[in-house]
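1. Pasted the sequence and its predicted model underneath.
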Amino acid sequence: MAKRILLADDSPVIQTLSKKIFSGQGYHIKGIKSGTKVIEEIEKNDYDVIILDIILPGADGMQLAKQIRELSDSKKANMPIIAISGNYKNYAKSDFDDVGINEYLIKPLDYDALVNAVKKYTS
């Protein structure tokens, strides 16, 4: 069964490229562009990993990561989170650790690194 990825990013370029790359590798990927829909989407559907932009319309990725970790469903609460951000200099590694982010990658995205990160958490 295909591993499921939730991609939360408001960039049409990242959405399009990620869908092409991950679909081509046999993943099922759902993209959402609004931070306000992330929790709702996770509560309704199961995912193996979430790729989460730190700066999203309607929500802060750091806050979203924290909310995911506090979900009552432990499987969903422990889902791997890969954060992506062009604004990483505002954060230290400990900031990501504190909200339960498993890994973070810097934009512009290195898709090889992103694919490897997803494989690491879904294999």
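-> Alright, I've got the coordinates. Numbers count the residues shown, from 1 in each chain.
2. Could you use CA atoms for every contact and neighbour count after this?
-> Fine.
3. which residues sit in contact with the residue positioned nearest the centre of the chain?
-> By C-alpha atoms, centre = their mean, the chain has its centre lying nearest to residue 51, at 1.6 Å. Counting by C-alpha atoms under 8 Å, 6 or more residues apart in numbering, residue 51 touches 5, 6, 7, 8, 81, 82, 83, 84.
4. Reduced to three states, what does it come out as?
-> Under the three-state scheme (DSSP: H, G, I helix; E, B strand; the rest coil), residue 51 adopts strand.
5. Next one: it from residue 20, what distance?
-> Using C-alpha to C-alpha, to the nearest Å, we find residue 51 at a distance of 15 Å from residue 20.
6. packing partners for the helix or strand harbouring residue 95?
-> Using DSSP states H and E, residue 95 sits in helix 93-98. Packing partners of helix 93-98 (3 or more C-alpha pairs under 8 Å, 6 or more residues apart in numbering; DSSP states H and E): none among the helices and strands.
7. Next one for the comparison:
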Amino acid sequence: MKLILIADDDPSIRSLLRHVLTGEGYRVAEAKDGEEAAALLRETTADLAVVDVMMPRMDGLALCGHIRELYDIPIILLTAREGLTDKEKGYMSGTDDYMTKPFEPRELLFRIKALFRRYSRSSSDRIALNGVVIDRQTYEVTAGDEVLLLPLKEFELLAQLAQYPGRVFTREDLIALVWGADYEGDSRTVDVHIKRLRERFERRQDDFTIRTVRSVGYKLEVTSP
């Protein structure tokens, strides 16, 4: 079930969006300003963000740029401003779509579904981490001239982290995404598989590293060339 982040300082807008999105089967996380939204993204895995432009502390344009820098998720900006210059600022900040208030909730749903389709089609089957390439069609990992065949769960865990470099995943996120929501083991399984991946790619730290985020989970960082 996809999780949508709503960042808006207007509680009535958050309430409306919560009602509409949960009615369509989405999960919702809410933030009343940009800083709170950024903190939520560090703790959970959102699939799309609906962001108001005018917010305290960190406004929507700054939040949009922050999301685009760290996460590969679609963004829809909401604003009461409909001038061309305002739209230009939104798209320059990295938004995928732009809606002016007041908006029709059904149209927002159409746009959300269209963005999910677009991102699904554009996701690559090959993920390059400098000299390490993950092929999700053949389940092979190429490290330089060496082709590695990892155990399935190790491969899926590595591919999940590598698909979103810089994004922090909790152990619970990774259990749900890799092992499935009905998995009956505990989250220490993730720690064991992370340890094996680190050992396996110990000599490839010039390509990427898997970092522990204390008390939260893990993230993969691509090493700058």
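-> Cool, got the structure. Note that the structure is predicted; figures quoted are calculated from it, not measured.
8. neighbouring contacts of the helix holding residue 95 of structure 1?
-> With C-alpha under 8 Å, 6+ apart as the test, helix 93-98 of structure 1 has contacts from 62, 102, 103, 104.
9. Following element in sequence after the one helix or strand the first one maps to, please.
-> Residue 62 of structure 1 is located in helix 61-69, with elements delineated by DSSP H and E. Proceeding C-terminally, helix 61-69 of structure 1 gives way to helix 74-77 as the next helix or strand, assigned by DSSP H and E.
10. Buried residues, that following helix. List them.
-> 76, 77 (16 or more other C-alpha atoms under 10 Å).
11. Which elements pack onto whichever helix or strand comes after it?
-> With elements assigned by DSSP H and E, the helix or strand that comes after helix 74-77 of structure 1 is strand 81-85. In terms of contacts (3+ C-alpha pairs under 8 Å, 6+ apart), strand 81-85 of structure 1 is packed against strand 49-53, strand 103-106.
12. Tell me which of these is the most buried.
-> Stretch with highest mean neighbour count among those: strand 49-53 (a mean of 24; mean count of other C-alpha atoms under 10 Å).
13. For that strand, give me the average deviation versus structure 2.
-> On superposition with structure 2, the mean distance recorded for strand 49-53 of structure 1 (mean C-alpha distance after the TM-score superposition for structure 1) is 0.2 Å.
14. and after that strand, which helix or strand comes next?
-> strand 55-56.
15. so that next one corresponds to what in structure 2?
-> Matched against structure 2 by TM-score structural alignment, strand 55-56 of structure 1 falls on residues 54-55.
16. cool, stretch 108-116 of structure 1 as well?
-> Using TM-score structural alignment, stretch 108-116 of structure 1 corresponds to residues 102-110 of structure 2.
17. So which bits of that stretch are buried?
-> residue 108.
18. How about stretch 33-43 of structure 1?
-> Within stretch 33-43 of structure 1, the residues that qualify as buried are 33, 35, 38, 42, counting by 16+ other C-alpha under 10 Å.
19. what about that stretch, start to end distance?
-> In terms of C-alpha to C-alpha, the two terminal residues of stretch 33-43 of structure 1 are separated by 17 Å.
20. again with stretch 78-92 of structure 1
-> Terminal residues of stretch 78-92 of structure 1 lie 22 Å apart, using C-alpha to C-alpha.
21. ok, average deviation of the helix or strand harbouring residue 7 of structure 1 from structure 2?
-> In this assignment (DSSP H and E), residue 7 of structure 1 forms part of strand 4-8. Its matched residues in structure 2 lie on average 0.3 Å from strand 4-8 of structure 1 after superposition (mean C-alpha distance after the TM-score superposition for structure 1).
22. Quick one: residues in contact with whatever helix or strand comes next after that strand.
-> Next helix or strand after strand 4-8 of structure 1 toward the C-terminus (DSSP H and E): helix 12-24. Helix 12-24 of structure 1 is contacted from outside by 7, 9, 28, 29, 30, 31, 115, using C-alpha under 8 Å, 6+ apart.
23. mean deviation of the helix holding residue 95 of structure 1 from structure 2?
-> Superposed on structure 2, helix 93-98 of structure 1 shows a mean distance to its aligned partners of 2.4 Å (mean C-alpha distance after the TM-score superposition for structure 1).
24. show me the contacts for residue 31 of structure 1.
-> Taking C-alpha under 8 Å, 6+ apart, we find residue 31 of structure 1 in contact with 6, 7, 8, 9, 15, 19.
25. can you pick the most crowded of those?
-> Counting neighbours by other C-alpha atoms under 10 Å, residue 8 comes out on top of these with 26 neighbours.
26. any idea how far residue 30 of structure 1 is from that one?
-> Distance from residue 8 of structure 1 to residue 30 of structure 1, counting by C-alpha to C-alpha: 9 Å.
27. Surely residue 198 of structure 2 and residue 211 touch.
-> No: Residue 198 of structure 2 lies out of contact with residue 211 (C-alpha atoms under 8 Å); the separation is 9.5 Å.
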